[in-house]
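structure here, sequence nowhere to be found:
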């Protein structure tokens, strides 16, 4: 039997919807002597059944199955079953043109060194729109070593290469969750293989929502690993080490950080966490134009993945993260006005007459302390950057789009014209990972400033019950609207308060020393269901958490202790409580039945206190050492009883701030009443007259 000339390695994970088209493109080949090896990588849909049906209809298709181990392991598995001397890695959601094999094999054959033939390719959107043809950069000679040392310069399904070379290199590195093909091309380049272009578009890459949005942390982590390997290989290669055009590992890693962050800019990209993966964050001065190009390419790529109908809706999601990316890179490389001015002048000098510079930057509190802005520790924001660009000779500001959180400016190289200014909404609700850095409103004191300049011996513990719009009129005191609650938390953030939990408060009281900054503890009694639906999202948006005190025998039920005033409100169930606990919300006891401690005999008080604590610890899988007494009513027996039941901190409703001298088992709180004007909140915190809103 004649052996096949080429084997296609096809890893498949949950690919039942696309595998048939992929295999169909092989069946349409004008060259018939091929083999396809499909390895199902532990799919949970019917991919394996689809693959078996395709194999049953065509003897050239072999099908295998493995536990989920990743694409690299699946390709290695497929290669071990390959019968042909040449290989091509084809993903299960991509396809090739009918003359792919006929065109590629002649270029992959011959010569003394292994040859990797590679063609042009085209991206196809989720809606089926074919985008412009793309090709790899020049990879001839030592250029391949240079390019692959910096980024993945070759699309995976565009290459045909000798199986012997793949085997010699040990296949793909299964330690890499991403970037595994880049790592393979890199090692091929440094083992003497030659890359030969085939100037024809022969491959198609399907752009599915989610196909590029792999975990950004994994992408950056694996990119760092590949670039680090490249640096090691270059040290042992005289010609590569002497290449003056190589970016170097540090700039290459920043390049990948910029691209990954931009591709994923529509989601909650955590730039500091991504940047922390880089071994060294270099000064990128001189690479501004290059990094801007990389960022714009990533942004375009990320936008193309979205369904066409979603693109306009995505624009606002992309603007703030991309602006933040530029701010982040600038903040790491520039720390004074002279450096910023130099960069602006370089950008202006590179412009042709009537050329444009488009800037997008966030408003920063450090830059503009009297307005809403991000509390990021970066040197420059909208105000300084705009002013610096305006000071560059020959640049004129033509258009401004101003939002509450960021601004976009269009500068032109040429004569000044009238500047147009439009004001727009900043877009859809922001992700909590972004929203928590926003300080809303004018004035106030930043957390960092308060931490550096103030100490206190009194700590406010705020007491809430419900966050709700409606309920019995007689219970209005215990009900704060969501709008007022948001304004109150924005006030706390704006005035430099930072959140504590009861464990941290207990530790501060034990220490007995003055506390730095402006601490506050937010508490909620009764564990109403609206805490999960209405209160927690507002807390999260403003970078606070809370302690919630649970009536353990009533969980999942209603506040029947309020039934004489009207319809009892719903309480959280255990699933909601556990979910919030996993997000950092602290839970304590509100006894078991919501009866006042003074109405319980000594034994019954101990039983309720101990029972409620044990239930909470069993349900949460964590220690519970705090309690708030229902109605705040206590007598002389209570502190010693609670201590015997394992509690370390207990709250009443006595109206005062907690002082360092207070008994930890009888602490006061400040009730936030829903029937009081919003302005009284500032007075409650000792900041009467300060803006709340």
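Sure, I can see it. Just so we're clear, the structure is a prediction, and the values are computed from it rather than from any experiment.

only C-alpha atoms for contact and neighbour calcs from this point on.
Noted.

contact partners for the closest residue in space to residue 133 that isn't next to it in sequence?
Nearest residue to residue 133 in three dimensions, chain neighbours excluded: residue 122, at 4.7 Å (CA to CA, 6 or more residues apart in numbering). Residues in contact with residue 122 (CA atoms under 8 Å, 6 or more residues apart in numbering) are 130-134, 201, 203-205.

quick one: contacts of stretch 655-664?
Contacting residues not belonging to stretch 655-664 are listed as 457-461, 506, 508-509, 512-513, 648-650, 667-671 [CA under 8 Å, 6+ apart].

ok, of these, which come out buried?
Applying 16 or more other CA atoms under 10 Å to the contacts of stretch 655-664, the neighbour count classes 457-461, 506, 508-509, 648-650, 667-671 as buried.

okay, one more to line up with it:
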């Protein structure tokens, strides 16, 4: 009984005298011997039959004759006589590694249910050079969805189950090309596993006469294969249910997109070979979104390699052969997209790929990029070829690459420009003696055609545009001068006189204060009140309301300034007399029926002084007289309840101290979440204390921002002053927000928080001891490597939506936080056009709003002028946007603008240096994570806070930074 080999290898050969021996020899080299090779001579007229005959002494080689003039038909002939469990298809001009069978069979042994195993492959160019490995992991993950769209592996890079091939009928002989792709698609439709071997074990010889270089035929056949992939295929009798009706667009794009990707590769291949036969209209379905730009460039790069018969390291040097054609193709693609920015982005990506693979042995002048070597110790001026606006350079020292730099160039890169750049990127110790020589020759020249000359021209144009705009300029705020010391700056009287230097410092007429006054009047003892004493009467606002309720009122304050204003306010009250009195140090008038003391006892030095004052109060009261105290709850007394974040004791400690004072008893208390008003009574000898009446009441009055920002609602887990004393850290969270609104398109939910969700996050930050900083403060710490004190957080908002002012800013202020908003300056007062395809675009703040918010403590930076992703802008346009945006923000805010955030978080290698040259010192790009002292200031990371995440997620993100 004949032995059936483990693997049958089908080798179609037609006039393959130049390559066949290499293909057959690789089989003899295999580490596993259990195989048969079926060589199908397809009407060869050269010495191919003789070469085949030379191998027939090995019984594992069998020969068939065919006149099909078709690789597909020849393979089918071989399949019909094959006996192995597994099939391999090896073309006569290709070969595999000696370990191919062993490694592929080992992989299949680990997955008994697999229908095929595949490996990586490398192209072999006519000069023998090899391309990098090509291997798609997607085949192992979702084989059918992959093969429905693309030919993901080369013909000889797999072992496949023979019975499955026979059941499917083998290769489709009606296809001149793409027949392998078509068969792999049929196999994948069965829904069985494919096993990946992560090594390039297959080698594919690229030939100028290969059928794959016939783009017209390739596209015609690919269109058939892709159409089959997106519909039912009657050839597959038992498809997996998920694949019965074809591929699903949501799993990788539409059929038209798949054909456009294939057309792109063929178009690039045609350009590489010197032809220009593909209409850019066939590329219309390619995605224009910026996230696809690099992939489009990669496909073009791969097509160029195949078409030009070049490996990556050779492409840039051969630019003159295909550069014009490929640039024309990309420009045409931009016209199809109606986006020159998107096309330029692809061009930049492609040129970077070409130059990264090149050794720059000679200058490489591409369409927009000049690649060259520069002697780091002796640089010379570089004039830009026409159309070039960026440089990719190897800085050479001692014959070796010391650094690689890429930067935007607007004009000639002068010697001093190179020196400046070299000193910035090459460590001084590497330059040694050359550093001093470079420094001595470096001087910025005013050549109008140089990079800096043209940058200066753009700056002047931007300045003129800002100057001629209708928006008024905000004057730079004059620095506040501290009052001159008077020799008594630290005594209590001087302290209060400074407070009262500004009239109505506490906004006594606010609804919040007036509601508190009304409740103090409500708690007055019943019956007539003869003599009353008001301590710390301030400017007499409550005095005026209290006077009608008592017979005689003595109103006092430590500040003569305050007493003067109080006297004027109450000049029509005949029963009021005023006097300057330091109640902590001076003797209090006695025999009082009522003493009122509001919002001042926490200014005493400590509880010991409070106890002394309490005894004085008892002595000043007549027996049965009342003392009314109105004070706020302070977190220092109790972190677990709402309170003001002041560095002092508060209402709880004051009430407890007064209650513990001999001779005083609490009669009534009105308590809100923020403050309590207590009425104590001095006991007479015969009095018996009774249980006090406690009334819990809500606060109805609105709380103004100056008060609200000091409140921590629900208590605190940490106080700012405590963590400032105890914590130093190397990194902080920089939070990135976009929109705060209840409404908006569902597709943008990730970028939108509800006001309630944003409020809960800010409340959490406040309760956990965080304080907000701005980018300038962040820059200072990083530049000086100075550890961050306490728990700083930088809160940023991209785009400058109007809902920042409507919703986010009031919440921030209420929690004593601020934020930095990055503005799209050309669109102020308009709307976010970049989201228009998703839903109604969100309104943007106007310049007047920005001016007001800046005055209220918000900070602003640049989000460029137009919100176009910067990697598609020319270097000149990028510089113009950087300059114009900065200058407008400075005009609106009256403050220097030194920070930017890249739109869409997209950056490239030009941005950082160009931004610095345009006056920026700090930038936020696409990196995610906390900002640390070791970060690059011009490319700092941020943490995106998503609207589709919970408060617990937010807490976990921020707490992870603290660890």
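Thanks, I have it. Bear in mind the structure is a predicted one, so any value in this text is a computation, not a measurement.

now the TM-score, please.
Remark: TM-score between the superposed chains equals 0.54 [TM-score structural alignment, normalised by the length of structure 1]; 408 aligned residues with a CA RMSD of 3.6 Å.

returning to what we had before: so which of the contacts of residue 122 of structure 1 is the most crowded?
When neighbours are taken as other CA atoms under 10 Å, the top entry among the contacts of residue 122 of structure 1 is residue 203 (24 neighbours).

correct me if wrong: that one contacts residue 96.
Yes. Between residue 203 of structure 1 and residue 96 there is a contact under CA atoms under 8 Å: 4.3 Å.

quick one: the helices in the stretch 1-150 of structure 1?
Along the stretch 1-150 of structure 1, counting by DSSP state H, counting those that start in this stretch, helices occupy 19-27, 47-57, 71-80, 100-108, 143-148.

now do the longest one: which elements does it pack against?
So the one you mean is helix 47-57 of structure 1. Judged by 3 or more CA pairs under 8 Å, 6 or more residues apart in numbering; DSSP states H and E, the packing partners of helix 47-57 of structure 1 are helix 19-27, strand 34-41, strand 61-66.

just these: most buried one?
Among the helices and strands packed on helix 47-57 of structure 1, ranked by average contacts under mean count of other CA atoms under 10 Å, first place goes to strand 34-41 (a mean of 26).

what's it aligned against in structure 2?
Counting by TM-score structural alignment, strand 34-41 of structure 1 lines up with no residues of structure 2.

so how far is that strand off the chain centroid?
34 Å (CA atoms, centre = their mean, to the nearest Å).

other SSEs contacting it?
Using 3+ CA pairs under 8 Å, 6+ apart: strand 34-41 of structure 1 touches strand 6-12, helix 47-57, strand 61-66, helix 71-80.

switch to 7 Å and redo it
When contacts are defined as 3 or more CA pairs under 7 Å, 6 or more residues apart in numbering; DSSP states H and E, strand 34-41 of structure 1 packs onto strand 6-12, strand 61-66, helix 71-80.

how distant is the longest helix along structure 1 from the center of its chain?
If you go by DSSP state H, structure 1 has its longest helix at helix 311-333. Put simply, helix 311-333 of structure 1 sits 13 Å off its chain's centre (CA atoms, centre = their mean).

flag every buried residue along it.
Buried residues in helix 311-333 of structure 1, defined by neighbour count with 16+ other CA under 10 Å: 314, 316-333.

what residues in structure 2 pair up with the helix or strand that it is followed by?
For helix 311-333 of structure 1, the succeeding helix or strand toward the C-terminus, using DSSP states H and E, is helix 337-350. Counting by TM-score structural alignment, helix 337-350 of structure 1 pairs with residues 607-620 of structure 2.

mean deviation of that stretch from structure 1?
Once fitted to structure 1, stretch 607-620 of structure 2 is off its aligned match by 2.3 Å on average (mean CA distance after the TM-score superposition for structure 1).

just the buried residues of that stretch, please?
Buried-residue list, stretch 607-620 of structure 2, by 16+ other CA under 10 Å: 607, 610-611, 613-614, 616-620.

can you give me the helices in the stretch 251-400 of structure 2?
255-273, 293-308, 312-315, 319-337, 340-356.

mind giving me the packing neighbours of the second one?
Helices and strands in packing contact with helix 293-308 of structure 2 are listed as helix 255-273, helix 340-356; criterion 3+ CA pairs under 7 Å, 6+ apart.

before we move on, back to that, need the helices of the stretch 1-150 of structure 1 in CSV with distance to residue 410 of structure 1, can you?
Converted to CSV, the helices of the stretch 1-150 of structure 1 look like this (distance: least, CA to CA, whole Å):
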stretch, distance to residue 410 of structure 1
helix 19-27, 45
helix 47-57, 50
helix 71-80, 44
helix 100-108, 45
helix 143-148, 33
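
what's the closest of the ones you listed to residue 594 of structure 1?
Smallest distance to residue 594 of structure 1 across the helices of the stretch 1-150 of structure 1 (CA to CA): 54.6 Å, for helix 47-57.

what's the angle from the closest one to strand 6-12?
Relative orientation of helix 47-57 of structure 1 versus strand 6-12 (axes from the mean of the first three to the mean of the last three CA atoms, to 10 degrees): 150 degrees.
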